[in-house]
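In: Mind looking at a prediction? Sequence and model below.
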Amino acid sequence: MRRILTVLFLLQVLLTQAQQPELMALMQQHKVPGLQVTYSKGRSTKTYALGLRQAGTGQAVDANTVFQAASLSKVVLAYAALRLLDRGLLDLDRPLLAYAPNPRLAAEPRAARLTARMVLTHTTGLPNWAAYPLGPDWATSELRLKYAPDSCWSYSGEGFVLLQHTLEQISGQSWQALAQQEVLGPLGLTRSSYVWQPAFAANASFGHDAAGQPTDVKQFAAPNAGFSLVTTAADYSRFVQALLRGRGLRPATARLLRTPANAANRCGVPPSPADARVAWACGVGLVETSRGPALWHWGDNGDAKGFFLAFPGRRESLVFLANGAGGLQLTDEVLRLFFGPGEYWTTQWLAAEK
């Protein structure tokens, strides 16, 4: 047994030495100054921390550096909503406005049909954002549907903000407090928050534009379930592994994370070869890869990107967080570096979404 463990350790060391130069080369190619990658399989986890928190400085990324999670934030809201479902506090098919009115939708009669299930499967018909970039009046701006509810798939951050508002009304807590209670605290995600924490200041990543030039460190003052989570790859990987195990959820509820609610029949987007391989569950994407069925999601805050892919049958997952606008361009090569050659289809699907 000791000899086997020694061989496995040496293989892991050799793998680490082989992967780091390839990751650094990909970062340089796509002008991404800093990167965290966490690969997990069963009880084994390896985190890579590469590059710089801010280009042009000596501020190195380490395993505790916090990055913007961008839209990976949404999956945490989905998990929290399913926990409230299990306690009978949320009905996925009850209209959200029956829980609490929302002044932004007062002039939109079709909003009375919107449900949590539609939000989690991106079929509300709401726009991604009513206005972008989000200005100081965004939170009180009028909100109109682009498409009929439940008619087609259309990615919507506004939908997740609507569900956030509903969960806040149900629980009587801010989204930050509810996320801490339902997800971050129970899973031990100590380097994760939807609002800025002073403790992050000494080891936070800047964003970077397409040329690799620094933008700023985002210090979100108000929680937004659509994009404001800051975290580490190791923290988020623990969350993804909890999703794969269905931790904290009833078995039937956990299956909602792995069961297609709809094919991604996209509003106004011509079908692509990837569409046949992608569907949507309650809060997470599903994809049929050449290595089997997987869960996935991406994050895009412009100057920071994130991504995960996870195989339920093997409890195998990969999370990466990149502090540059080119971060998602790493996706296919990073997946093949850790999971092996094959077709993963997510970047092809996202390319058609643009």
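Out: Arrived safely. Numbers count the residues shown, from 1 in each chain.
In: Only C-alpha atoms from now on, for both contacts and neighbour counts.
Out: Fine.
In: ranges for the strands of the stretch 51-200 of the chain?
Out: Under the criterion DSSP state E, counting those that start in this stretch, the stretch 51-200 of the chain contains strands at 67-68.
In: so where do the helices sit in it?
Out: Using DSSP state H, counting those that start in this stretch, the helices found in the stretch 51-200 of the chain span residues 73-86, 116-120, 157-171, 175-179.
In: Take this one as well and set it beside the first:
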Amino acid sequence: MINFLKLFKNKTKIVTLCAAFISVGFSSSAQDKSLTLDQIAKQHHIPAIQLNYQKNGKNHLYQYGKKKLDSNSPIDQNTVFQAASLTKVVATYTFLRLMDKGLIELDKPLWSYYQYDRLANNPNRDKITARMVLTHRTGFLNWEGDVPSDAWRKSPLTSQFEPGTDYMYSGEGFYFLQETMEHITGKSFQQLVEEEVLIPMKMKNSAIVWKDELETNAAYGHYEDNKPRKLGKYRKSNAAYTLYTTAEDYSNFISKYIFDGFGLKKKTHQLALSRLAEAKKGKEISPDDKYVPCALGMRIQINELGTAYWHTGSNPGFRCFFLAYPKSKEILVAFTNTDNGFVAIPDILALFLNNNQTFWMYKWRQGELD
């Protein structure tokens, strides 16, 4: 049963959602969960939610709402959403595959593989390693300029601190790693992701760049006031944010990667899941930081139930997250198509997971990473 006092912060929400639970005779059934998820979406004015709760490899798929609010086209389990920064976990796995092949090392400066032109005048250019990229310790800002414009690609990268000495969430680091992987393999990042991830993991409804065939069943993003955005079509891949996928596809990827170590050497899989660096909520260290340290390319949640792994995603018009528990073999993946999507995270977590725990993945910064 959901702990209402923990889940809700004000009387209005309690009255509204308690009424919803009573009206459906709330229980653990899939039908009741579906009805409750619908109510959560309506309560938070979210145009659509696509969700998968996976337990011991079995998928429980849910979907509510429309691809575009001013249309009559409902989403289904195959509707493609922007995965935003959940892309970084796919990029990390791609890197690990190349590392296992002996093509790149975790702690060798990336500059020794590839002289990235945006670092030509940066005095720290030969200090940055893949480990620093994957734990957000490069010293780069999240983005410098208007991504993905030509002006952005030509802009110099600056260091906010000496690489490896502090934490700062950075998409720029992932893009540097992407171009390094492309250089050493002679393949595009799209080809690498398809060969190392999408094809072997049978992610048939996923793509790392926009493909026109996605348009027939793609979700539109929305502003906070629910005004639809233009359909986002990323024609150039970016390791930080351009994955298009479904909750089912992404859950299966997380299961194979985190739970099974699919395609990885045993020591590589263990390393990927290790606590390798600390995160910071702001400029100063917070007592909460210790509950969300960095693994490679994702975060760890440490709470009353032990260790889980998570990441959130935030693209214009989209908010999403995954949370995975290796011990209980549980995965929760949710995609929303609105800038306001993160407000529903506590309700969604409480509906599907054991609510007698602290969900640091939300409490730490209300879902935001950058």
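Out: Ah, there it is. Everything numeric in this text was worked out from a predicted model, so none of it was measured.
In: just to revisit the earlier point, of all the helices of the stretch 51-200 of structure 1, which one is nearest K146 of structure 1?
Out: When these are compared by Cα to Cα, helix 157-171 sits nearest K146 of structure 1, at 11.6 Å.
In: so which of the helices of the stretch 51-200 of structure 1 comes closest to A264 of structure 1?
Out: Taking Cα to Cα, helix 116-120 is the member of those nearest to A264 of structure 1, at 12.6 Å.
In: in structure 2, what residues pair with the closest one?
Out: Aligned using TM-score structural alignment, helix 116-120 of structure 1 spans residues 130-134 in structure 2.
In: That stretch vs structure 1, average offset?
Out: Following superposition, stretch 130-134 of structure 2 is found to deviate from structure 1 by 0.4 Å on average (mean Cα distance after the TM-score superposition for structure 1).
In: contacting residues around D166 of structure 2?
Out: Listed by Cα atoms under 8 Å, 6 or more residues apart in numbering, the contact set of D166 of structure 2 reads R137, G139.
In: That one matches what in structure 1?
Out: With TM-score structural alignment as the criterion, D166 of structure 2 matches C152.
In: Give me the distance between its match and L77 of structure 1.
Out: 22 Å (Cα to Cα, to the nearest Å).
In: matching residues in structure 1 for stretch 346-354 of structure 2?
Out: Aligning stretch 346-354 of structure 2 against structure 1 (TM-score structural alignment) gives residues 332-340.
In: out of everything not next to it in sequence, what's closest to the spatially most central residue of structure 2?
Out: The residue lying closest to the centre of structure 2 (Cα atoms, centre = their mean) is L86, at 2.3 Å. Closest residue in space to L86 of structure 2, ignoring its immediate chain neighbours: G313 at 5.5 Å, by Cα to Cα, 6 or more residues apart in numbering.
In: thinking the one you found is in contact with S85, fair?
Out: Yes - counting by Cα atoms under 8 Å, G313 of structure 2 does reach S85; the two are 4.2 Å apart.
In: Give the buried residues for the match of stretch 346-354 of structure 2.
Out: Within stretch 332-340 of structure 1, the residues scored as buried using 16 or more other Cα atoms under 10 Å are D332, V334, L335, F339.
In: Please enumerate the strands of the stretch 251-354 of structure 1.
Out: Here the stretch 251-354 of structure 1 has its strands, by DSSP E, counting those that start in this stretch, at 262-263, 278-280, 285-289, 292-300, 305-311, 316-322.
In: Tell me, how many residues neighbour L106 of structure 2?
Out: 15 (other Cα atoms under 10 Å).
In: Looking at structure 1, name the residue matched to it.
Out: Residue pairing (TM-score structural alignment): L106 of structure 2 is matched to L92 of structure 1.
In: cool, L323 of structure 2 as well?
Out: Alignment note: L323 of structure 2 maps to L309 in structure 1; criterion TM-score structural alignment.
In: next one: P200 of structure 2
Out: Using TM-score structural alignment to pair residues, one finds that P200 of structure 2 aligns to P186 in structure 1.
In: how close does A242 of structure 1 get to Q164 of structure 1?
Out: 21 Å.
In: out of the two, which sits in the busier spot?
Out: Taking neighbours as other Cα under 10 Å, A242 of structure 1 and Q164 compare with Q164 leading, 25 against 17.
In: overlap in contacts of G313 and S85 of structure 2?
Out: Shared contacts of G313 of structure 2 and S85 (Cα under 8 Å, 6+ apart): Y241.
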